[in-house]
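Q: for reference, the sequence and a predicted model appear below.
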Amino acid sequence: MSQHKMVFIGGAGNMAGAVIGGMVASGYPADSIVATGRNAEKLKEFTGKTGVRGSTDNLAAIRDADVVVLSVKPQMMKELCDTIADEVSTRKPLVITLAAGIPLAAYQRWLGAGVPIIRAMPNTPALVGTGVTGLYAGEGVTDEQKSVATQMADAVGIAIWVEEESGIDQVIAVSGSGPAYYFQFMESMIDAAEKAGMSRADAERLTLQTALGAAKLAVAADVDVAQLKQNVMSPNGTTERAVKRFQEGGLPELVEHAMRDCAARAAEMAKELDK
C-alpha cells in the first residue's frame, strides 16, 4: 500500500472514522494520517482508539498533506472550502470528497482551478468493512492519485470507478441508498412474521440471519442471483407462491421506479448545492 500523508477533515465522524479505521487495520501507518475535528474531547477519544494524529486546526493540518479528504456535511462544505482554498489552490494536494450531492464544478470554484479532485460516494456498510464506494476523478487526477482513492475505498469494502460524473447518481441509487431498501424489506418481513404470531425477537433474528446468508451465498456463488432464486423454488411450492405474489404485486417495477427517483433526486440535489 503506497503511503502518503492524509488529512481527514471531519475525520472523527462516522464515515471518515470507518475509513480511517479500515485503513489502519489494513496496514496503513497511523502516523501518516491526521484526523481533524472541532470537538477536542471526541477527537482525543478517536485518536486514542486508532493511533492516528489529531488536530482541531484544519488549515495547519493540511499544510504538508499529500491528500486532503473532506468529510463534512454538504451544507457545511462551501464554508470549509473557503477556509482552506488559499492553501489548497497553492499546493494542489489531491482532494477527495465524501460528501453527497456536490458536483466537481462547485469544488473547482471554491478551491481553485487545477486542484485534482475525486468524488467518493461510500455507503454505511463501510462502518462494518463491507461497504461500496463509487469514485469519479476530475481532470488532472493522475493514475497514482486514483490508486490512493482505490486503496482508501478497498480498506472498507470495494471500489467502483465511474467514467462520467452522472454515474455517481447511479451509484447512489444502487449502493449509496441501497442499504435502506434492504432495511425496508427486512422491516416488512419482521412485521409480517410478528403479525403471523412469531415473537418480534425471533422474527428479527430469523430475518437478519437470512439476509446475511443470502448475501454471502450470492457473493460466493458462480451463478447469478436469478439462478439462485430458482434454486430455492420448487414447482408449485411455497417459495414459488411467495415470489409470484411479489411479481404480481409489481415489485420489480416498483424497485426500478424507486431507483430512478433516487438518481433523479441526487441530480436535483447537485443543482441545489451548486448554487
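A: Everything's here; your move.

Q: can we go C-alpha only for contacts and neighbour counts from here?
A: Will do.

Q: from G101, how far off is I158?
A: 21 Å (Cα to Cα, to the nearest Å).

Q: oops, could you answer that again for A60 instead?
A: Taking Cα to Cα as the measure, A60 falls 27 Å from G101.

Q: same check on A126?
A: 19 Å.

Q: quick one: the strands in the protein?
A: Applying DSSP state E to the chain gives strands spanning 6-9, 33-36, 53-55, 67-70, 94-97, 117-121, 131-137, 157-161.

Q: same for the first one, what does it pack against?
A: Looking back up the chat, that one is strand 6-9. strand 33-36, helix 58-62, strand 67-70 (3 or more Cα pairs under 8 Å, 6 or more residues apart in numbering; DSSP states H and E).

Q: quick one, which of the strands of the chain is packed in tightest?
A: strand 6-9 (a mean of 27; mean count of other Cα atoms under 10 Å).

Q: okay, pairing it with this:
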Amino acid sequence: MIQPSALHSRLLLVGCGKMGGALLKGWKEQHPNLSITVVDPAAPDADFRRASDISESFDCIILAVKPQVMTETIMQLKHLVSPATLILSIAAGKPISFFEGLLDVRQPVIRVMPNTPAAIGYGMSVLCANCHVTSMQKDQATLLMSSVGLAEWIDDENLMDAVTAVSGSGPAYVFHLIESLAEAGETVGLSHDLSMKLARQTVVGSALLAQQSDRLDAATLRQNVTSPGGTTEAALKVLMAEQSGLTDLMSRAVSAARNRGRELADK
C-alpha cells in the first residue's frame, strides 16, 4: 500500500461526475491528508468551488470533464496554469496535442484512461506522457493512479483509444454480462432476485479467482470448469460459435468503442 505521505502534490480536480467522483472517492480513502480542491463546472452545488473563485497554484490539474466541454473548461482555467503545472486528462478521445494546442506546446501533459472500479481500489489505469513531463511528475502520477488500482504506462499514444475500448468502457460490458446472465436465468424459471444474485456473485467470484490464479490464463480456468459432454460445454458451444459467438460480438463492440474515441478527437 502506498503511504499517504508519498503524495505531496497540490491537486485540482475539475469535474466530479461518474469517473471523477470515483477517483475522488478512492483518493480520499487511500490518502485522507491529500490536498485536493474540486471544481465541477456542471454542478451548481455549493460544495464545489468555481474556477473563477480560485487563485492559488496547483502542481497538477486533473481534467475529468466530458470531451465535448473540454475546450471551454480549459479556457476557464488558463489563469491557474503555469509552465510547470502538470495537466492530467482522463477525457476519452482528446490527444495530448489537443492540450498543447490550447495551452503551450511545452506544457507537461499526461493522458490517463482509468475506470470506475477505482472508487473501491480496483481500478485499471493506463497513462501516456509527452516529453515535457518530468520524472518526478511521472512518479507522482503513478502513485496517484496506482493508489486506486493498477497503473500501466504506454509510449504509443495511438493505443489509447484501444485502451479506452477495453478497460475504460470494460466495466459496462461486465455489468451488462451480469444483466444478460440474470435475464437468461429468468427465462429458464428462476425468480428475478435469485437469478440476479446468482449472476452477480458468479461474476464477482470468477473475477477474484482469475485474479488469484495468476499462473493460469483465462482459457485454462475456463477449461477447468468444462467437463466433456457436460452442461458447461453445451453452453460454450453457443458462446464460442465462430460467426455468432461472444468473441466476435466483443470484437465488434470494442472496435465500435475505439472508433468512437477517434471521432471524439475530431470534435
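A: Right, received. Where do you want to start? Small disclaimer: the values here were computed from a predicted structure and weren't measured.

Q: ok, back up a step: the more surrounded of A60 and G101 of structure 1?
A: The neighbour comparison of A60 of structure 1 against G101 (other Cα atoms under 10 Å) goes to G101, with 22 against 12.

Q: was I right about that one contacting A263?
A: No. At 10.6 Å, G101 of structure 1 does not count as touching A263 under the criterion of Cα atoms under 8 Å.

Q: looking for the alignment partner of V156 of structure 1 in structure 2.
A: Per TM-score structural alignment, the equivalent position to V156 of structure 1 in structure 2 is V148.

Q: residues contacting that match?
A: Residues counted as contacts of V148 of structure 2 (Cα atoms under 8 Å, 6 or more residues apart in numbering) are 23, 26-27, 30, 118-123.

Q: find the nearest non-adjacent residue to it, please.
A: G121 (4.1 Å; Cα to Cα, 6 or more residues apart in numbering).

Q: alignment lookup: the one you found to structure 1.
A: Superposed on structure 1 with TM-score structural alignment, G121 of structure 2 falls opposite G129.

Q: likewise for G170 of structure 2?
A: Using TM-score structural alignment, G170 of structure 2 sits opposite G178 in structure 1.

Q: how many residues are close by E256 of structure 1?
A: For E256 of structure 1, using other Cα under 10 Å, the count is 12.

Q: quick check: the gap between the residue nearest the centre of structure 1 and L70 of structure 1.
A: Residue closest to the mean C-alpha point of structure 1, counted by Cα atoms, centre = their mean, is P122 at 1.1 Å. From P122 of structure 1 across to L70 of structure 1, the span is 13 Å (Cα to Cα).

Q: now K42 of structure 1
A: 18 Å.

Q: now swap in L208 of structure 1 and tell me
A: Counting by Cα to Cα, the gap from L208 of structure 1 to L70 of structure 1 is 33 Å.

Q: what's the answer for E45 of structure 1, then?
A: E45 of structure 1 sits 20 Å away from L70 of structure 1, going by Cα to Cα.

Q: what of G134 of structure 1?
A: 15 Å.

Q: try D191 of structure 1
A: Taken as Cα to Cα, the span from D191 of structure 1 to L70 of structure 1 is 39 Å.

Q: before we move on, back to that, which residues touch the match of G121 of structure 2?
A: 18, 22, 155-157.

Q: again with G245 of structure 2
A: With contact taken as Cα under 8 Å, 6+ apart, G245 of structure 2 is in contact with 238-239.

Q: could you count how many residues lie near T187 of structure 2?
A: Neighbours of T187 of structure 2 (other Cα under 10 Å): 11.

Q: got it, and W110 of structure 1?
A: 20.

Q: not counting its neighbours along the chain, what's nearest it?
A: Nearest non-adjacent residue to W110 of structure 1, counting by Cα to Cα, 6+ apart: C81, 5.9 Å away.

Q: list the buried residues of stretch 247-256 of structure 2.
A: In terms of neighbour count (16 or more other Cα atoms under 10 Å), stretch 247-256 of structure 2 has its buried residues at 254-255.

Q: ditto for stretch 46-63 of structure 1
A: Quick answer for stretch 46-63 of structure 1 (16+ other Cα under 10 Å): 46-47, 50, 52-56, 58-59, 61-62.

Q: do the same with stretch 143-154 of structure 1
A: Neighbour-count burial for stretch 143-154 of structure 1 [16+ other Cα under 10 Å]: 145-146, 148-154.

Q: compared with structure 2, how much does that stretch deviate?
A: Compared with structure 2 after the fit, stretch 143-154 of structure 1 shows a mean deviation of 1.4 Å (mean Cα distance after the TM-score superposition for structure 1).

Q: what's the neighbour count on Q184 of structure 1?
A: Around Q184 of structure 1 there are 12 residues (other Cα under 10 Å).

Q: what's the burial count for the aligned partner of V238 of structure 2 in structure 1?
A: Alignment note (TM-score structural alignment): V238 of structure 2 maps to R245 of structure 1. Other residues within reach of R245 of structure 1, judged by other Cα under 10 Å, total 12.

Q: the residue of structure 1 most remote from its centre and F246 of structure 1, how far apart?
A: Each residue of structure 1 has a distance to the centre, and by Cα atoms, centre = their mean the biggest one is for N236: 40.6 Å. Going from N236 of structure 1 to F246 of structure 1 by Cα to Cα gives 15 Å.
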